[in-house]
Every structure is written in structure tokens, then in C-alpha cells.
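>>> Pasting the sequence and the predicted coordinates here, then a few questions.
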Amino acid sequence: MQKMERYDRFEDGVIACVPTILGYLGIGFAMGVVGKGVGLSILEIILMSIIVYAGSAQFIICALLAIQAPFMTIVATVFLVNLRHFLMSLSVASYFKKTPLLSAIGIGTLLTDESYGVLTTALQQDKPITAKWTHGLNVMAYLSWIFATFLGGLLGSFIPDPEALGLDFALVAMFVGLFLFQVERPLKKKTQQTLLVLGAVVGTLILFMRFSTAEIAVIAATLAGCLVGTVTHHD
């Protein structure tokens, strides 16, 4: 008899995080190497991973530090890039209505694109998700990211040119894989709605890129996709 997967314990969430851990080891290592390449110390890399905890934002911070961008420019850019996390947290908030406030804040704080992908995939399959399971998923991903960036920073001194190895493209590759993983199921079950959402996202992104920054274009495209998805949603 096949063992049924559980979704009610902290350790079950840790197990569900294994694919994310494997991805974070590579991306986090690349982040640590890039951080070391722009002059950050190992301590600074670790602190950035602990406080910021966002791969895309951390890569952007390194890029802005490399061109000596003003402090407020870095803060504003990171804020815009990470604004999508508000939308992600909002989209799953209804599943944790009975969760204590501090526990719910913890879930929202550590929710990333990857853990959100694992969580929403389970929710789409009507799995009995609990706060403990989600904490296991989030905390394990968090610790894995910190360790991976530390490892990258530690060995970064031996890799003087990260771009030569394509490490600066690692995050993009991970997002492509995550996107394909997320879109496969809805594309099969709700093809028309999924294509409408994708069309709205791509169209809005192209339009806003013509007269605004990339960060604003991404946020506008996200909101457009959410709007179309909500309007066209039906059970």
C-alpha cells in the first residue's frame, strides 16, 4: 500500500522543501559568489540573506553596488521588486484565517517564489495544508538559502569572474523552471483562462517597458494577470 503524503506536521513541510533546497544550493551559491565579486564580506553576504532573503533583490543589490548607485535608489528598487510578495501572501491568506497572528506573519515573511510555488501546487490539489507544514517548508528554505550564500561567499574568492561561468544567469534559469512547473497543471485544466492570463501579463509587460522602469513594468504585469485571472475565474 502506498504511503500517503502528510501535510500537517513541521517535518512534512521540511520534506516537501527538498526540491527547493536543491535549487537554492545552486542559486544561493551563485549569489554568494557574485556578492563576493562586488566586494561584500562573508558577514555582509550572510546578513543580506538573513534580512533581505530574496534572490532577485540580492542580485539586483549587487548589480547596483557594482555601479555605485545611491542608497535610496537601491532601497526603492528592492522595494518595487519585492512588492510582488505582498500579492503572493494575499493570495493564500484566506487559507490561514484561523492561524494565530504571529504565526501568520511568520508565514508571510518567509514566503518566497519557490515556497509559494510548492504551497499553491498543494492547494490546487486540495491538500489539507496546515500552518505547521508551511512553517517547515518556509524555515527549511530560509536556512538553506543562508547556508548556500555563505558557501558561495566563502569560495567566491577563487572565482574572480562569475559572469564567465554564467552564474549571473542562474536566477533567471530557476525562475524559468519554476514558471514551467507552475503553469503546466492550469494549462492542462483551464487552457483558455491560462492563456488569457499569460497574454495579459506579456502584453502589459511590453507596454509598460516602453515608458517606465522594468520594476514598475513587472508589478503592472503582475496586477494585470491577477485582474484577468480573477475576472475569468469560474469553478
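That came through, no problem. Numbers count the residues shown, from 1 in each chain.
>>> Could you use CA atoms for every contact and neighbour count after this?
OK.
>>> check contacts around residue 220.
204-205, 208 (CA atoms under 8 Å, 6 or more residues apart in numbering).
>>> Out of the residues you listed, who's the most crowded?
residue 205 (22 neighbours; other CA atoms under 10 Å).
>>> tell me the contacts of it?
Counted by CA under 8 Å, 6+ apart, residue 205 has contacts 217-218, 220-221.
>>> want to compare, so here's the second one:
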Amino acid sequence: MEIGNRRYQNFREGIQACVPTMLGYLGIGFAAGVVEKGVGMSLLESLLVSMLVYAGSGQFIICGLLAIGAPTSSIIFTVFLVNLRHFLMSLSVTPYFRGNSLLSNIGLGTLLTDESYGVLTTALQEGRTVTSAWTHGLNVAAYLTWIVANLLGGLLGQFIPNPERFGLDFALTAMFLGLWLFQVELPLKKRTRQSLKVLGAVIVSLLVLMRLATGELAVIGATLIGCLVGTLTAEKAVTV
């Protein structure tokens, strides 16, 4: 059987595909929990943030803004802008799940992250037939791992008074760098050409926006432009 015909079908196979992401989430989620504890969050607050926000970048931003005493409205607006890319990610995979129920699609979109999106789109670009059950397994496994890792970080954070000393505040950046390097190492076919287009769009837009806005807004704008270019240049792989 050719690899392109292999079907990613059940929930258990989704969990298996999530194992590398789960291992990464244990580290980055632990770091987030430690940083949250460092800015004065209680264990319950850390739990609620990991469950309701469920975004590494968003949670680190929340901690940074709390540390400088930023107003609540500023925190909400900043996190919203940073995570607006999830709209584009969900939009790009919508055609593969059109036959699903509304409730199922809400679940898929709600728990979709950068990492699970990477696993999902890689499977689609390889020509695999992906089902909603498999994707739910992928998403739920990552979600539960993230919550557990945050709790562990919150529990042990009291013993790490200075997270920056151990580079824990850099954990999220390191994880995204690893994901990017993984994409670069893939075979030099359509997928890599698309990655280079996205990278070029991000670099150019970042250079332009840095002259027109603040650094924070430039990064957010370049991220959204990169997601948009990725969505527009993605070629349809296989219909579910």
C-alpha cells in the first residue's frame, strides 16, 4: 500500500501522532506554569488559564503584562491579536471537514494549535486521508498534556524563584524554532517551496511594518501575513 493511501482514521491513532507534540508540551507547559507562578498566579488561576486560553504565546504574554501592571483590557486585546492567526489556520483546513457536524467542527477549531496544525497539515500534504476522529485524538491529547504540564510547573514553580536564569522564558521560542527546522528538513518539494514563500512574506512584511509601527505590532502583523500567504498558497491535498 502506498503511503499516500494510508488512512488516519481513529482516535487512538491521533493520540499516537501527537506523541512528539506531547513531549514538547511537557517542557513548554512546565515552563509556562513556572512563569505563571513567578508573577503571582495561584495554582487554580494557572489551571484556568491553561484550560481557557490554551496558548503558549498568549500565556507568556499574559505573564509579561501582569508583571508590568498592564490593564486588563490591554492584556485581553494583545492576546486576541497574537492568537488571531488561529482563525486563518482553522480556515485553511475547513474544506477537509465540511461533512462534520457543527459541534465536531467547533471542537476541532477550539483545540487546534500551531503544533497540532503542523501535524495535521503535514499528514494532508502527504496525501493521507484524515478523519475527524483522528484529529480529535491529536487535539485532545495535546490539550490534556498542556494542562498537566502547566499544573506541574505551578506546583514546582515555588522552588524556581528566577525562571529566566534557566532560560524557561525562552522555551516557547525554542519550540517554534524546532518546528520551523523540521519543516525545512522535509523533502524539497511543494511543501518546502511553500514554506519558503511564507518565510519570505514574513521577513519582508516584518521589515516594512517595523518602519510603520511598533515592534510588537510589526511581529503580530508579519505573523498574520505569513499565515495568510500560507493559506493562499496551500494546495488542496485529499478530501476526507
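Done, it's in. Here the structure is a predicted model, which means the values were calculated and not measured.
>>> which of the contacts of residue 205 of the first structure also appear as contacts in the second structure?
Listed in the original numbering, the contacts of residue 205 of the first structure still in contact in the second structure are 217-218, 220-221 (both residues aligned by TM-score structural alignment, their matches' CA atoms under 8 Å).
>>> From these, pick the one nearest residue 165 of the first structure.
Using CA to CA, residue 218 comes nearest to residue 165 of the first structure of those, at 27.2 Å.
>>> who's in contact with that closest one?
81, 205.
>>> Would you mind getting the average deviation of the host helix or strand of it from the second structure?
Using DSSP states H and E, residue 218 of the first structure sits within helix 214-232. Using mean CA distance after the TM-score superposition for the first structure, helix 214-232 of the first structure ends up 4.3 Å from its aligned counterpart in the second structure, as a mean over the superposed pairs.
>>> Residue 219 of the first structure reaches residue 86, doesn't it?
No. Applying CA atoms under 8 Å, one finds residue 219 of the first structure not in contact with residue 86, separated by 10.9 Å.
>>> Mind checking which of these two has more residues around it?
residue 219 (21 against 12).
>>> Leaving out sequence neighbours, find the closest residue to the more buried one.
residue 84 (6.7 Å; CA to CA, 6 or more residues apart in numbering).
>>> give the contact list for the residue nearest the centre of the second structure.
In the second structure, the C-alpha nearest the mean C-alpha coordinate belongs to residue 114, at 2.4 Å (CA atoms, centre = their mean). Counting by CA under 8 Å, 6+ apart, residue 114 of the second structure makes contact with residue 86.
>>> hang on, the earlier thing: the second structure: which residue goes with the residue nearest to residue 219 of the first structure?
Using TM-score structural alignment to pair residues, one finds that residue 84 of the first structure aligns to residue 85 in the second structure.
>>> and that match, how many residues sit next to it?
Residue 85 of the second structure: 21 neighbours (other CA under 10 Å).
>>> Please name the residues that touch it.
So residue 85 of the second structure contacts 223-224, 227 (CA under 8 Å, 6+ apart).
>>> same check, this time on residue 18 of the second structure
So residue 18 of the second structure contacts 116, 119, 137-139, 141-142 (CA under 8 Å, 6+ apart).
>>> which other residues reach the helix or strand where residue 183 of the first structure lies?
Take DSSP H and E as the rule and residue 183 of the first structure turns out to sit in helix 170-189. With contact meaning CA under 8 Å, 6+ apart, helix 170-189 of the first structure is reached by 23, 26-27, 30, 55-56, 114, 117, 121, 194-195.
>>> No further questions, thank you.
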